[in-house]
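**Q** Dropping a prediction and its sequence here:
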Amino acid sequence: MLYQGSCHCGKVAFEFEAELTGIVRCNCSICSRKGALLCAIPQETLQVLAWGDDLGTYTFGNHAIAHRFCRACGIHPFAEDVGEGGERSAYVNMHCVADLDLSTLPVFDFDGRSV
């Protein structure tokens, strides 16, 4: 199914195709502060439709994940693997996806603090 989403102000917009069977709650220091519920997808399936100069990047720790955010409204709609090697993923903040009832999806806890 095709999903579309954006930051709060709409300056960063994206779409992706996925079969949603559940969402992930990560307890790492940034995801727990954002309250993000995530869906991991192959990075090439995430299509960023609008960003201009409004898409910022934040990394920390080993800098393997680029946490993207809107410079205008501050919302973090997704993150991306930027490390070397391996298959890369994108991690969509499901709170930013339009017309999605998150209560219908099971939530899986991921111990990101230990990674």
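**A** Thanks, I have it.
**Q** drop to CA atoms for contacts and neighbour counts, all remaining ones
**A** Will do.
**Q** quick one: the strands in the chain?
**A** Using DSSP state E, the strands of the chain run over 2-6, 13-17, 23-26, 38-42, 47-50, 55-58, 65-70, 78-81, 89-93, 107-110.
**Q** okay, those strands in JSON lines with mean neighbour count and distance to residue 100 next?
**A** Putting those into JSON lines (neighbours: other CA atoms under 10 Å; distance: least, CA to CA, whole Å) gives the following:
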{"stretch": "strand 2-6", "mean neighbour count": "18", "distance to residue 100": "9"}
{"stretch": "strand 13-17", "mean neighbour count": "19", "distance to residue 100": "13"}
{"stretch": "strand 23-26", "mean neighbour count": "19", "distance to residue 100": "12"}
{"stretch": "strand 38-42", "mean neighbour count": "19", "distance to residue 100": "13"}
{"stretch": "strand 47-50", "mean neighbour count": "14", "distance to residue 100": "18"}
{"stretch": "strand 55-58", "mean neighbour count": "16", "distance to residue 100": "23"}
{"stretch": "strand 65-70", "mean neighbour count": "21", "distance to residue 100": "20"}
{"stretch": "strand 78-81", "mean neighbour count": "21", "distance to residue 100": "16"}
{"stretch": "strand 89-93", "mean neighbour count": "23", "distance to residue 100": "12"}
{"stretch": "strand 107-110", "mean neighbour count": "13", "distance to residue 100": "14"}
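**Q** Check it against this one:
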Amino acid sequence: MIYKGSCHCGQIAFEVEGELTQVADCNCSICSRIGALHWFVARDALRLLTPESNLATYTFGKHVIKHHFCPKCGIHPFGEGTDPSGNRKAAVNARCLEDVDLSSLPVMHLDGRSR
């Protein structure tokens, strides 16, 4: 299935293809503050519909995850990194997807604070 998503103002818009069967709630210092519910997909499954130059990016700690956000409205629609095997991944903020009933999805809790 293809899902459409965006930041609040629409300056960042994207499509992501896959089966949304669960989301992850991470307790690391940034995720707990922004309240994202992550859907992890292969980076190739996410396609930007707006220019990449519209993204602002923040990294911290080991600087291995690129947390992308909109410099206009401040919403964090997705991040990028690699999994332990070196595969490129995207962490889509499911709260930014259109027509998704988040209450119907199981939530996996990630202990990012301990990493």
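**A** Structure received. Just so it is clear, the model here is predicted, and its values are computed rather than measured.
**Q** that older thread, can you list the strands of the first structure in CSV and add distance to residue 32 of the first structure?
**A** Converted to CSV, the strands of the first structure look like this (distance: least, CA to CA, whole Å):
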stretch, distance to residue 32 of the first structure
strand 2-6, 20
strand 13-17, 23
strand 23-26, 7
strand 38-42, 11
strand 47-50, 24
strand 55-58, 15
strand 65-70, 13
strand 78-81, 14
strand 89-93, 12
strand 107-110, 11
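**Q** Relative to residue 99 of the first structure, which of the ones you listed is closest?
**A** strand 2-6 (8.6 Å; CA to CA).
**Q** Show residues contacting the closest one.
**A** Identification of contacts with strand 2-6 of the first structure by CA atoms under 8 Å, 6 or more residues apart in numbering yields 12, 13, 14, 15, 16, 17, 18, 77, 96, 97, 98.
**Q** after superposition, how close is it to the second structure?
**A** Here strand 2-6 of the first structure, set against the second structure after superposition, deviates by a mean of 0.4 Å using mean CA distance after the TM-score superposition for the first structure.
**Q** Distance from the chain centre to that strand, please.
**A** On the basis of CA atoms, centre = their mean, to the nearest Å, strand 2-6 of the first structure sits 11 Å off its chain's mean C-alpha point.
**Q** number of nearby residues for residue 99 of the first structure?
**A** For residue 99 of the first structure, the tally of surrounding residues (other CA atoms under 10 Å) stands at 10.
**Q** do the same with residue 105 of the first structure
**A** The local packing of residue 105 of the first structure (other CA under 10 Å) involves 13 other residues.
**Q** could you list every residue that touches it?
**A** By CA under 8 Å, 6+ apart, the neighbours of residue 105 of the first structure are 20, 21, 22, 23.
**Q** The third one contacts residue 107, doesn't it?
**A** By that I understand residue 22 of the first structure. Yes - here residue 22 of the first structure reaches residue 107: they are 5.8 Å apart, a contact under CA atoms under 8 Å.
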